[in-house]
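**Q** quick one: sequence plus predicted model below, questions after.
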Amino acid sequence: MRYLPLSEADRVSMLDKIGVGSIDDLFVDVPQAARRSGPVDLPMYAGELEVEAQLQAFAAKSVSPSKVPFFVGAGAYRHHIPATVDHIIQRSEFLTSYTPYQPEIAQGTLQVLFEFQTQVARLTGMPVANASLYDGSTAAAEGVLMATRATKRNKAVLSGGLHPHYRETVETLAHAVGIETEACDLAIDDEAEVLNHIDADTACVVVQTPNVFGTATDLTQIAAAAQAAGALLIVVVTEVMSLGLLKSPGEMGADVVAVEGQSIGVPLSFGGPYVGLFAAKEKYLRQMPGRLCGETVDADGERGFVLTLSTREQHIRRDKATSNICTNSGLCALAFSIHMSLLGQEGLKRLAKINYAKAHSLRDRLAAVPGVEVVTPRFFNEFTVKLPKAAAPVVEALAAQGVLGGVPVSRLVADPAFGNHLIVAATETVSDTDMDAFVQALKAVL
């Protein structure tokens, strides 16, 4: 296909049509400090060997989670992924699969997504789930948009334990469409404050469990309060592995569930791509974003799969679409589904129990370090400690000793009250030797 560039007259006509004077006017919302004033500082050309050598040098500066004791979490977790997952997703019929624009001839893709939806529904304890979204944060934001449509209200209450990156994603999308957001103060355990923010104008309450500090909360009381006020409860889960052990959001009364599914089947990969899981009560089915795949029979009575619901703007609904999600993390959803199938229900439970035991073993060891206080009251595989000094330089000093010791809260949010707080995660990949190395390094640094 040949590339035919626009003429100057074409550009002028397009700018006139949308009502701006120049291309620069399209970027007025981008802060000046974020704009480049010149080209990127890179050579204009280089040979393939030179480029390869430079990229390898860049890569060598990174420390792989598998090479050192690794306790980083805060929304992205290192778990063991069976080799079978990578083998299957690299099969040609999966690796090149994309959105089924002609669903009737994409039976394999549709069946995979149907099975994926079934797994997500069972995990979350909800009756319906969609065919995935980009990641957990965008799933949470889509849940807020859905709640305002369903309730005809315009205010979202965001809990103080919601991951700051999720909060920012929700606030960005909400601002774009005129939804009011009311964020509770950052808190390790904020159930009481959330209840105080619910009123007759509230469309939804967004609560995370386990929250960014690792605190696991039974949300039954918040669900009852929200629904009594005519609002929806949106439950956010950043560590999907916790659903193998803790009470499901559906059991706690959630109306909508937004989950980051990265922990199952998807590697860390420098922050993405990940996979957003989205589920809801059946009465909100037609308000759900993205797509839903369903099972039916063809004219001959044979089992088949169809694109049951597709509310995105590229299909018939266009400007009436409930979402502008144009695709899904299809390959990541497949990886998730393969890993879940390998684990099975009992395997997931056992793996979740191992995570729980590892984290609590680490908690006991760190609590014995002079000056270290564990502040998370109840948790799954992640918790927060308060150090006797600022956490950020401690993490850098630990890294210099070959231990990646967690995420300083100050890296997520600028709140001086939490400057000494460190979020620590321990999954099944952490050994006793890793824990001993962490404790010894921390004692030396403190």
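**A** Happy to help now that I have it.
**Q** CA atoms for contacts and neighbours, from now on please.
**A** OK.
**Q** the chain: strands as residue ranges?
**A** 128-129, 155-158, 180-183, 202-208, 232-237, 256-260, 276-280, 291-297, 303-310, 373-374, 382-386, 407-408, 421-425 (DSSP state E).
**Q** need the contact partners of the second one.
**A** Spelled out, that is strand 155-158. Contact partners of strand 155-158, identified using C-alpha atoms under 8 Å, 6 or more residues apart in numbering, comprise 144, 148, 167, 179-184, 194, 197-198, 201-207.
**Q** how does it look with 7 Å?
**A** Residues outside strand 155-158 that contact it (C-alpha atoms under 7 Å, 6 or more residues apart in numbering) are 144, 179-184, 197, 201-207.
**Q** likewise for the fifth one?
**A** Residues from elsewhere that reach strand 232-237 (C-alpha under 7 Å, 6+ apart): 140, 143, 147, 203-210, 223, 226, 249, 254-260.
**Q** second structure follows, compare the two:
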Amino acid sequence: MSFVGLSDSEEQRMLRAIGVGSFEELLAAVPKQARLQKPLAIDGPLSEIELRRRFGGNARANAAESAVSFLGGGIYDHYIPSALNALAMRSEFATAYTPYQPEVAQGTLTAIFEFQSLIAELTGCDVANASLYDGATAAVEAALMARSQTGRARVVAAGAIHPHVLQVLTTYLDGRDLTLVAERGGQVAAEDLEAALGPDTACVLYQHPNFFGLLESPQTLHKLAHDAGALVIAHCDPIALALLEPPGATGADIVVGEGQCLGNSPSFGGPLLGYFACRASLVRRMPGRLAAETVDRHGRRGFVLTLQTREQHIRREKATSNICTNQGLLALRATIYMGLLGREGMREVAELCVQKTHHAALLAAAIPGYRLPYDGPFFREFVLECPADAAAIARAGIERGILPGVDLGRFRPEWRRRLLVAVTEQRSASEIERWADVLRAAGGKG
């Protein structure tokens, strides 16, 4: 069928086929008062020039189009190499569908296999899947997998985990099966976690770096969880893993996270990219798709989908997940990004984030009325306590072309004077100074 709209004759043919005389007759079951009795107030057809002009004007009305961003909280403004867009925007990638037929989908399967290999190396795990919807649903799938593997019900979420991840966990789990261990001083306190563990604990979930940007103590958390017979789920930032010791190498059973920062733009909060990796003994319970290497009948190397555990492919009672779609195009972008930068390039990006974030934190802490409430080491973002409401400072920043950080009051009212500030490798010294000027000027407002 053409996608340019229906002609009158085509519409009449469709109506005759379903046994009605007119479009109005088709809507007879809808109460008359609920139906619009006049045409919608929309403009007529526009030319391509007019459309570009209109949408360009809409884009320029968005502060983020030209503002300098210090926003973080899970979505970050990292530099995207030009070569990435040149490759990922090729039509054969943009229009690719599920690679069910390996004989015609070797390109897609190869890209998925490379993504899995890179994520496995980055996380220190044995195997990774083809990707999931986002970091939050990846965390939930990991928790459900841990419950299935251990036969235990309770999930312990430890420390400063992103509130959105906790909301998704709460949606999926019975409230009695989710224990939240509050952060203390911004991080997980070992004694608090130990007190929360028990024989019914399926897994411990922690975020590293956590929601406040602070680094946790993975080896301590891993030992406490394993001593209680529970699995460990580490929710990690992939850029940070270029510097930090891979959690899979220090005992994490499952490593998940948000992969937007790997070559995908912040856009308007999405689309996002979840990654999922685990140790080999858990692979048969892994959700989503898995591309694997094989040979064809001539002995030539090739790739296929394997170990598909969703209910569409096997008996429902044997299925481990109903996840059926990976973020193929975004995972491809992440693969190209990691391939372009390489090990040293990823490390350089991470080091620049650390250096610039600490420079900004020191600058802010020297401004009267501002302070850093947490003492722990941090990676790419930090919490800044302000002398005025963070929302007021954010509004003042927009007026100056600066997005100064995430207002944490959006998540808890007691955090209304706290900004979560992220500084990526893109931010220059002059931009950081402009950001500090916003703090100085707005500090007395509120």
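**A** Looks like it arrived, so ask away. Please read all numbers here as calculations on a predicted model, not as lab measurements.
**Q** quick one: TM-score?
**A** Superposed pair, TM-score by TM-score structural alignment, normalised by the length of the first structure: 0.87. Supporting alignment: 412 aligned residues with a C-alpha RMSD of 2.5 Å.
**Q** follow-up on the earlier one: just send the strands of the first structure back as CSV, with mean neighbour count too.
**A** Below are the strands of the first structure laid out as CSV (neighbours: other C-alpha atoms under 10 Å):
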stretch, mean neighbour count
strand 128-129, 25
strand 155-158, 26
strand 180-183, 18
strand 202-208, 28
strand 232-237, 30
strand 256-260, 29
strand 276-280, 30
strand 291-297, 18
strand 303-310, 18
strand 373-374, 17
strand 382-386, 26
strand 407-408, 24
strand 421-425, 26
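**Q** L419 of the second structure against F411, yeah?
**A** No: L419 of the second structure lies out of contact with F411 (C-alpha atoms under 7 Å); the separation is 11.4 Å.
**Q** which residues of the first structure fall in helices?
**A** Using DSSP state H, the helices assigned to the first structure run over residues 8-18, 48-60, 83-89, 92-95, 107-124, 136-151, 164-177, 191-197, 220-228, 330-367, 391-400, 432-445.
**Q** deepest in the core, which of the ones you listed is it.
**A** Comparing these by mean neighbour count (mean count of other C-alpha atoms under 10 Å), helix 136-151 comes out on top with a mean of 24.
**Q** now the angle between strand 256-260 and that helix, please.
**A** Following axes from the mean of the first three to the mean of the last three C-alpha atoms, to 10 degrees, one obtains 170 degrees for the angle between helix 136-151 of the first structure and strand 256-260.
**Q** give me the mean deviation of helix 136-151 of the first structure from the second structure.
**A** Mean deviation of helix 136-151 of the first structure relative to the second structure after superposition (mean C-alpha distance after the TM-score superposition for the first structure): 0.6 Å.
**Q** corresponding residue for I336 of the second structure in the first structure?
**A** For I336 of the second structure, the aligned position in the first structure is occupied by I338, per TM-score structural alignment.
**Q** and the closest residue to that match other than its chain neighbours, how far is that from T169 of the first structure?
**A** Spatially, and ignoring its direct neighbours in sequence, I338 of the first structure is nearest to V85 (6.0 Å; C-alpha to C-alpha, 6 or more residues apart in numbering). Using C-alpha to C-alpha, to the nearest Å, we find V85 of the first structure at a distance of 30 Å from T169 of the first structure.
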